[in-house]
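Peer 1: For reference, the sequence and a predicted model appear below.
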Amino acid sequence: MLKICVWLLYCTAVITLVQSTSDSTNNSSISQPDSTTSNTDNTNITSPSVQGVSTKPSYATIATTSPIEQSNDTNGPIQLLPMVINTWKFPEANALAWRILRQSEGGLRQTRNAVVEGCTKCEQMQCDGTVGYGGSPDELGETTLDAMVMDGASMDMGAVAGLIGIKDAIRVARYVLERTTHSLLVGQAATNFAVAMGFRTDSLVTPESRAMWQQWKAENCQPNFWQRVNPDPKISCGPYAPKATPLSRWKEDRARSEYKIGNQHHDTIGMVAIDANNQIHTGTSTNGARNKIPGRVGDSPIPGAGSYADNEVGAAVATGDGDIMMRFLPTFTAVEAMRSGKTPKEAADEAVNRIIKHYKDFAGAVIAVNRLGQYAAACYGMPEFPFVISSPAEALAVKTVKCMPAITDIDILTLKKTL
């Protein structure tokens, strides 16, 4: 009997010891997931035993930098919008447009105001004598103005050409856009429209522009834009009459430039403004080619030539020999190139290359900007081309791009076989 009692006591002790060991093991297995879960809630807390990585693949948390370090790191996309960009070194025009663009958050609803008032600034300053009143007199000594505004959302545009007696050319173009269903008004009729809209008439001729014209006349009207007429336009003023000659080849059938395009002789301000919602407007303004035949209109007020805008893709502006550029619609070409997937640089290059394929003595430039604010410029016929850009990433920066090297015709000589 005693042996039975001792046996029962032994068994009870063994069972108690086993249960105690089991409970300890269960408690330990429960506490470990709590610690791991805590690590997943805060990625900055890591397990030192695994050097920053959890041992369980479902958590796989890698140690990260602190929030302060992340905010100072430039690992995100650079903010490019809103932005304004314009041809040539006209920083005052860009500064005003940028100031207007920043009047609202992200430049919203300000892109039209920006390009109109930015270009107006150049008109008032008579930028390099090629924008606004008092510059580029025609053969009669008169100054006339061309301008355009284009809306990339609606694809609407308003333009004036050969505007007489009104200094605010691009503001009148805006009225054509907003107050009519037309696209382009010209000459005295455009002036009449401007007067009806409340614009004041004024002479666009200044003592300086009158002196330019008188000197040109004194130098036998050289250079000019006539060809195949009598008397010889290379040595004499008009009036001219047609000269009967056989049609010449295209290389001999090109108008001569009134001056050499370059840093001292600009011809147009072209401007693009884009807000944070990718709304785009473009604007242009010019007083045209110096010594032009009265009635001549260049590329600036022609959509797709002087400028083009499409919110779905981007925009482009052009400057240079307008009589040639308008034959190729370079800004439309650039925008469509970007639509097909090309970068702004590739698009600008394509627009210029298409021209110089036919006109190797051409001079001009194209700026292409996609809807995200990425931009590039291409030029030909001058050493370099300056332009101005303002954005959150670049506040009023003057940029310069080297132009494509000149293309010259190569004469191929046929070698004769000798015996």
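Peer 2: Perfect, thanks for sending it.

Peer 1: okay, CA-based contacts and neighbour counts for the rest of this
Peer 2: Noted.

Peer 1: buried set for the longest helix seen in the chain?
Peer 2: Using DSSP state H, we find that the single longest helix of the chain is helix 2-41. For helix 2-41, burial by neighbour count (16 or more other CA atoms under 10 Å) applies to 36, 39-40.

Peer 1: can I assume Val401 is in contact with Met382?
Peer 2: No: using CA atoms under 8 Å as the test, Val401 is too far from Met382 to be in contact (10.6 Å).

Peer 1: Which residue of the two possesses the greater neighbour count?
Peer 2: Taking neighbours as other CA atoms under 10 Å, Val401 and Met382 compare with Met382 leading, 19 against 15.

Peer 1: Comparison target below:
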Amino acid sequence: MKRRHFLKASGLTGAALSAGPSVFAFTDFSKTKISGKPNPICVATWNFHKASKKAGEMLYEGASALDSVEQGVRVEEGNIKNTTVGNGGAPDRDGNVTLDASIMAPSGECGSVVYLKNIAHPVSVARKVMEETPHVMLAGEGALQFAIQQGFKKQNLLTEESEKAWKEWLKKKEYKPIINIENHDTIGMLCIDEAGDIAGACTTSGLAYKMNGRVGDSPIIGAGLYLDNEIGGAVATGMGEAVMKSVGSFLIVELMRQGKSPQQACEIAIKRIIEKNSNYKDFQVAFLALNKEGEVGSFCIHKGFTYVKYQNKENTNTPSEYYI
């Protein structure tokens, strides 16, 4: 089906996207609060099964959703084989490894850090920003100074492997995101604990060989991560610029507030990006959502994105539905 015909048939063009009926509409939009509690559950972008297992096991041992998401994503931040998150992340064009992260609590409190150097676990610094300062976001040298004051230790995050790849890239200096190749893939995680509370975290080293100073969607509350403890939450991965321009995670939570399922909400968010970006075939964006009933939804532009879920002490990896 041609794109214009698909969008027309889906009611996703122009004002219809925001105001008119669509194939995704529910008949009952009165449901603004979710009742009942699912078994503890953890979902995370991509097949980061060790991270979800860590968080999931904590949940089943009675840990809070907030503690679980922090410790879960820290697994990948500390994984030097993962060149998209934390220690070992691919550098920018000037050879700097700069990290972005955010975390959000059931209370709605949140914290984030951007352009953070030399600290392996930015998500934990983000939590300290949330809990120990009156601010939401700290950046660059200020974020590093705060981290050191909080007891975090500086270290070189540019591994031999990442440095070698960067020097090879310098020979041609060609830049083009590779769809579904993990040169820009974030770990975003959502957890619901035994109390029925939801928390989320998102952490990344950003686009490989990005411009010095570039910040993506991951540390931006409402873009890479958003949640409401009465409704559910959403996280994003892929081309951060497209996610930021759509405020995608916030949009998904608001659609769930209106009565949409997590799946429906993710599909609408992706199709909005498609409508607003004529070059959408050139990049990947994926959303993952979880509502307070424990229902999971995911949608992406290109085939290839997967998400991992830990529930009932089982870890499963599921291919996402997709547009292309």
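Peer 2: Right, received. Where do you want to start? All values reported here derive from a predicted model rather than from experimental measurement.

Peer 1: Now tabulate the buried residues of helix 2-41 of structure 1 in TSV and tack on distance to Asn291 of structure 1.
Peer 2: Shown next, in TSV, are those (distance: CA to CA, whole Å):
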residue	distance to Asn291 of structure 1
Thr36	82
Asn39	78
Thr40	76
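
Peer 1: these two touch, right, Val69 of structure 2 and Met189?
Peer 2: Yes: the criterion here is CA under 8 Å, and Val69 of structure 2 meets it with Met189 at 6.2 Å.

Peer 1: Buried residues, stretch 273-292 of structure 2. List them.
Peer 2: Going by neighbour count (16+ other CA under 10 Å), the buried part of stretch 273-292 of structure 2 is 273-275, 280, 283-292.

Peer 1: where's Ser300 of structure 1 relative to Ser20 of structure 1, distance?
Peer 2: 93 Å (CA to CA, to the nearest Å).

Peer 1: Same question for Met326 of structure 1.
Peer 2: Computed as CA to CA, the Met326 of structure 1 to Ser20 of structure 1 distance reads 95 Å.

Peer 1: follow-up on the earlier one: out of the buried residues of stretch 273-292 of structure 2, list just those in helices.
Peer 2: Using DSSP H, the buried residues of stretch 273-292 of structure 2 in helices are 273-275.

Peer 1: Distance to Phe146 of structure 2 for these - can I get that in a markdown table?
Peer 2: Rendered in a markdown table, the data for these read as follows (distance: CA to CA, whole Å):
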| residue | distance to Phe146 of structure 2 |
| --- | --- |
| Ile273 | 36 |
| Ile274 | 39 |
| Glu275 | 41 |
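
Peer 1: now the strands: where do they sit in the stretch 51-200 of structure 2?
Peer 2: Along the stretch 51-200 of structure 2, counting by DSSP state E, counting those that start in this stretch, strands occupy 99-104, 110-116, 137-139, 187-192, 198-204.

Peer 1: How about the stretch 251-400 of structure 1?
Peer 2: Going by DSSP E, counting those that start in this stretch, the stretch 251-400 of structure 1 shows strands at 269-274, 280-286, 307-310, 314-320, 364-370, 375-380, 384-390, 397-402.

Peer 1: which bit of structure 2 covers the fifth one?
Peer 2: Residues 285-291 of structure 2 are where strand 364-370 of structure 1 aligns, taking TM-score structural alignment as the criterion.

Peer 1: Quick one: average offset of that stretch versus structure 1, please.
Peer 2: Relative to the matching residues in structure 1, stretch 285-291 of structure 2 has an average distance of 0.8 Å after the fit, by mean CA distance after the TM-score superposition for structure 1.

Peer 1: can you list contacts of that stretch?
Peer 2: Residues outside stretch 285-291 of structure 2 that contact it (CA atoms under 8 Å, 6 or more residues apart in numbering): 43-45, 190, 231-240, 242-243, 248-249, 252, 256, 261-263, 266, 270, 296-302, 305, 307.

Peer 1: to the chain's geometric centre, what's the distance from that stretch?
Peer 2: Centroid separation for stretch 285-291 of structure 2 versus its chain: 8 Å, with CA atoms, centre = their mean, to the nearest Å.

Peer 1: Stretch 256-274 of structure 2 now?
Peer 2: 16 Å.

Peer 1: If you count neighbours, what's buried in the helix or strand containing Ala16 of structure 2?
Peer 2: Assigned by DSSP states H and E, Ala16 of structure 2 falls within helix 15-18. Within helix 15-18 of structure 2, the residues scored as buried using 16+ other CA under 10 Å are Leu17.

Peer 1: In structure 1, what stretch matches it?
Peer 2: No residues of structure 1 are matched to helix 15-18 of structure 2 when aligned by TM-score structural alignment.

Peer 1: corresponding residues in structure 1 for the helix or strand just after that helix?
Peer 2: As assigned by DSSP H and E, the chain's next helix or strand after helix 15-18 of structure 2 is strand 41-45. Residue correspondence for strand 41-45 of structure 2 in structure 1, counting by TM-score structural alignment: residues 83-87.

Peer 1: for that stretch, the distance to its chain's centre please.
Peer 2: From the chain centre to the centre of stretch 83-87 of structure 1 is a distance of 6 Å (CA atoms, centre = their mean).

Peer 1: quick one: contacts of it?
Peer 2: Identification of contacts with stretch 83-87 of structure 1 by CA under 8 Å, 6+ apart yields 94, 97-98, 101, 268-275, 317-319, 367, 373, 386-392.

Peer 1: And Asp100 of structure 2? What does it align with in structure 1?
Peer 2: Using TM-score structural alignment, Asp100 of structure 2 lines up with Asp146 in structure 1.

Peer 1: How about that match, nearest residue that isn't a chain neighbour?
Peer 2: Using CA to CA, 6 or more residues apart in numbering and skipping the chain neighbours, the partner closest in space to Asp146 of structure 1 is Ala161 (4.2 Å).

Peer 1: Nearest residue to the middle of structure 1?
Peer 2: By CA atoms, centre = their mean, the mean C-alpha position of structure 1 lies nearest to Val369, the distance being 3.7 Å.
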